[in-house]
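Participant: This is a predicted model, with the sequence first.
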Amino acid sequence: MLDIVIEARKASIGPGMDVRRILPFRLRRMVGPFIFMDHAGPIELAPQQPTNMDVLPHPHIGLSTVSYLFGGQVTHRDSLGVQQVIRPGEVNWMTAGSGIAHSERFEDPAALAGGQLEMIQTWVALPENEEELAPTFDNYKPEQLPVFTDTGVWMRLIAGDAFGLKNNVKTHSPLFYLHVVLQQGARFGLPREHSERGVYIAKGSVEILGRSYSIGQMLVFNKGVDPVIVAKETSTLMLLGGEPLGQRFIWWNFVSSRKDRIEQAKADWKEGRILLPPTDNLEFIPLPEDKSRPASSPAPEALS
């Protein structure tokens, strides 16, 4: 049966940059290892309009960030010295592990014109025995990601395995992540090999068991349930899930199985022990004032 319907909430991560926040949700913190999901855009800005949308250098621990664009482009810089222009259809997988800082800057005005910029970002929690891995960053081009097509169906495997598809995107626990486009009337299902499965409607609307669902909703299904998803119009879906990892704590941009590790990360960022990107080190996001914020609620500055 359908376990829960999550309604995206509006969150602001900076001037001019409001997002739909899907995970974490108070009644459903994670789907498989996925602990965070934001949908940004489409952003409507004229080429001559100034913007302060850039996400300044900020830290992470205990997770992988996964950036996936529908349109536009973003420049990623991190404390490993990586500088990567992220383009639509690529998978950008940054494993923070023991600690990394990065920025995301929107440096091409043309990429912001006409509502082109649109992206999904997720965070994938790391297994306990890999939370302190050395940080890494990998960029995978669209041609490295398998695509399946059928009548009215287009599907790209972003990471993991599903429907017999696999790719070389390096993951740390069993999961799946798919970008699916359905034409009106097309029918689709969910991969059966994973315990926890969610469907986020990024565009359009679908019908399941006679009920309609639309943009901004995530549907989470129990194991053993095999729903038939029918597109009411051309629709874009993000399917994700996998095997649960157990309890995780999240505060601002930090994720860990241990509260004391998050406290250490706070101190490390405040004291400058997490290095800034060497090519973007003149400004950064300071540690937010705590004000007894629950450890399960990320601060609004966090997109990635």
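Facilitator: Looks like it arrived, so ask away.

Participant: C-alpha from now on. contacts and neighbour counts both.
Facilitator: Will do.

Participant: Go ahead and confirm Leu175 touches Leu239.
Facilitator: No: Leu175 is beyond contact range of Leu239, at 10.6 Å (criterion: CA atoms under 8 Å).

Participant: Next one: Trp251 from Gly216, what distance?
Facilitator: To Gly216, Trp251 is 24 Å away according to CA to CA, to the nearest Å.

Participant: Then Gly164?
Facilitator: According to CA to CA, Gly164 stands 28 Å off from Gly216.

Participant: Kindly report the same for Pro174.
Facilitator: As judged by CA to CA, Pro174 and Gly216 stand 26 Å apart.

Participant: Spit out the contact partners of Gly242.
Facilitator: For Gly242, the contacting residues are 31-33, 174-176, 194-197, by CA atoms under 8 Å, 6 or more residues apart in numbering.

Participant: Give me the number of neighbouring residues for the residue nearest to it when sequence neighbours are not counted.
Facilitator: Spatial nearest neighbour of Gly242, excluding adjacent residues (CA to CA, 6 or more residues apart in numbering): Leu175 at 3.8 Å. Counted with other CA atoms under 10 Å, residues neighbouring Leu175 total 25.

Participant: try this one side by side with the last:
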Amino acid sequence: MPLLIAPRMHDLGGFTVGRVLPSAQRRSVGPFVFFDHIGPAVLSGDQPVAVRPHPHIGLATVTYLWEGAMMHRDSLGSVQEINPGDVNWMTAGRGIVHSERTPERLRGIDHAFHGLQTWVALPMAHEDTEPTFAHHPKATLPMIEGDGVQLTIVAGHAFGERSPVKVLSDTLYVSIDLADGAELVIPAEHAERALYPVAGELWLDDERLPNQQLAVLDADTLPLLRSVGASRVMLLGGEPLDGPRHVWWNFVSSSKERIEQAKAHWREGRLGQVPGETEFIPLPEK
């Protein structure tokens, strides 16, 4: 049986977020050091998502939605709405600031909201790279269909296909939908792998996988995934990190000193500003 990690639940007012990485059981899977499952929820029209500008260093943020929409703005001047099936990939590098809000077109309207927000730690050689932002529409992502299985290669490579998303380390990130009775062998080409069942009933070999728990797979195995009824699961992983990472608030680094520097820079307003926005999330006291 794989290692199972149950989420820590957070109520953000109108919707819940389940966090499975980092955890006491596992700090990372491949380059993924943070994994949040948002919803599923119905957001009321008078409770839009409004995440004020906040900073990141040393990581790439990855947003992937199944329902709803989000408006991304950052200190590079990027303004991009993300819709279901698209990918927003923001490389923070030496520092970036961004906000995330419900788009104006959905304000005042009750709507479904469901997706994942993850962080990928950058390799040590790229931790202080120039920040960038990239948007990849759903139609640009490779999709594989057959025998009741639909695979979307969100980032990295898998099943003989490669996503156009530019990654800096070997990455595995695939959205999988299965019809009733469909089966899929999980290949062993990546050193670290995990499954996150989102909906339906899924079995891994002879064990049922609980929904909304991270199942970390043993290396070099070829487990068989089987669906009873329609189901959905995320496959993630890649090469192990090239050293330990410190995670404090929104900062990720191989160096504690670098995180202390980022704290000081945010206090001093030196990490940038989202054009047109004056609000910001202050540095936590602890």
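Facilitator: Looks like it came in fine. All values reported here derive from a predicted model rather than from experimental measurement.

Participant: Throw the contacts of Gly242 of the first structure into JSON lines and include secondary structure and distance to Leu282 of the first structure, thanks.
Facilitator: Output for the contacts of Gly242 of the first structure, formatted as JSON lines (DSSP: H, G, I helix; E, B strand; the rest coil; distance: CA to CA, whole Å):
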{"residue": "Val31", "secondary structure": "strand", "distance to Leu282 of the first structure": "37"}
{"residue": "Gly32", "secondary structure": "coil", "distance to Leu282 of the first structure": "37"}
{"residue": "Pro33", "secondary structure": "coil", "distance to Leu282 of the first structure": "34"}
{"residue": "Pro174", "secondary structure": "coil", "distance to Leu282 of the first structure": "38"}
{"residue": "Leu175", "secondary structure": "strand", "distance to Leu282 of the first structure": "37"}
{"residue": "Phe176", "secondary structure": "strand", "distance to Leu282 of the first structure": "37"}
{"residue": "His194", "secondary structure": "coil", "distance to Leu282 of the first structure": "44"}
{"residue": "Ser195", "secondary structure": "coil", "distance to Leu282 of the first structure": "44"}
{"residue": "Glu196", "secondary structure": "strand", "distance to Leu282 of the first structure": "42"}
{"residue": "Arg197", "secondary structure": "strand", "distance to Leu282 of the first structure": "41"}
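
Participant: sorry, back to before: looking at Gly164 and Gly216 of the first structure now, which is surrounded by more residues?
Facilitator: Using other CA under 10 Å, the more surrounded residue of Gly164 of the first structure and Gly216 is Gly216, with 19 against 7.

Participant: in what helix or strand does the residue most central in space within the first structure lie?
Facilitator: Central residue of the first structure (CA atoms, centre = their mean): Thr122, 1.4 Å from the mean position. Here Thr122 of the first structure sits within strand 117-125, counting by DSSP states H and E.

Participant: what do you get for Gln80 of the second structure?
Facilitator: In the assignment (DSSP H and E), Gln80 of the second structure maps to strand 79-82.

Participant: Relative to the first structure, which residues correspond to that strand?
Facilitator: Under TM-score structural alignment, strand 79-82 of the second structure corresponds to residues 83-86 of the first structure.

Participant: Same check on stretch 225-239 of the second structure?
Facilitator: Alignment of stretch 225-239 of the second structure against the first structure: residues 229-243, by TM-score structural alignment.

Participant: Show the contacting residues for Pro282 of the second structure.
Facilitator: The contact partners of Pro282 of the second structure, taken as CA under 8 Å, 6+ apart, are 54, 267.

Participant: The first structure: which residue goes with that one?
Facilitator: Checking TM-score structural alignment: Pro282 of the second structure goes with Pro286.

Participant: residues in contact with the residue nearest to the centre of the first structure?
Facilitator: If you count contacts by CA under 8 Å, 6+ apart, Thr122 of the first structure has them with 34-38, 65-67.

Participant: in the second structure, which of these remain in contact?
Facilitator: Of the contacts of Thr122 of the first structure, the ones still in contact in the second structure (both residues aligned by TM-score structural alignment, their matches' CA atoms under 8 Å) are 34-38, 65-67.

Participant: Looking at these, which one is closest to Leu276 of the first structure?
Facilitator: Nearest to Leu276 of the first structure out of those is Thr65 (CA to CA; 17.0 Å).

Participant: Would you confirm that that closest one contacts Ile120?
Facilitator: No: Thr65 of the first structure is not in contact with Ile120 according to CA under 8 Å; the separation is 10.5 Å.

Participant: quick one, which of the two is more surrounded?
Facilitator: The residue with more neighbours, out of Thr65 of the first structure and Ile120, is Thr65; 22 against 19, by other CA under 10 Å.

Participant: Could you find the counterpart of the more buried one in the second structure?
Facilitator: By TM-score structural alignment, Thr65 of the first structure lines up with Thr61 in the second structure.

Participant: Now the equivalent of Val169 of the first structure over in the second structure: closest residue in space, sequence neighbours ignored.
Facilitator: Alignment note: Val169 of the first structure maps to Val165 in the second structure; criterion TM-score structural alignment. Closest residue to Val165 of the second structure apart from its sequence neighbours, by CA to CA, 6+ apart: Ala155 at 5.6 Å.

Participant: and the one you found, how many neighbours?
Facilitator: With other CA under 10 Å as criterion, Ala155 of the second structure counts 24.
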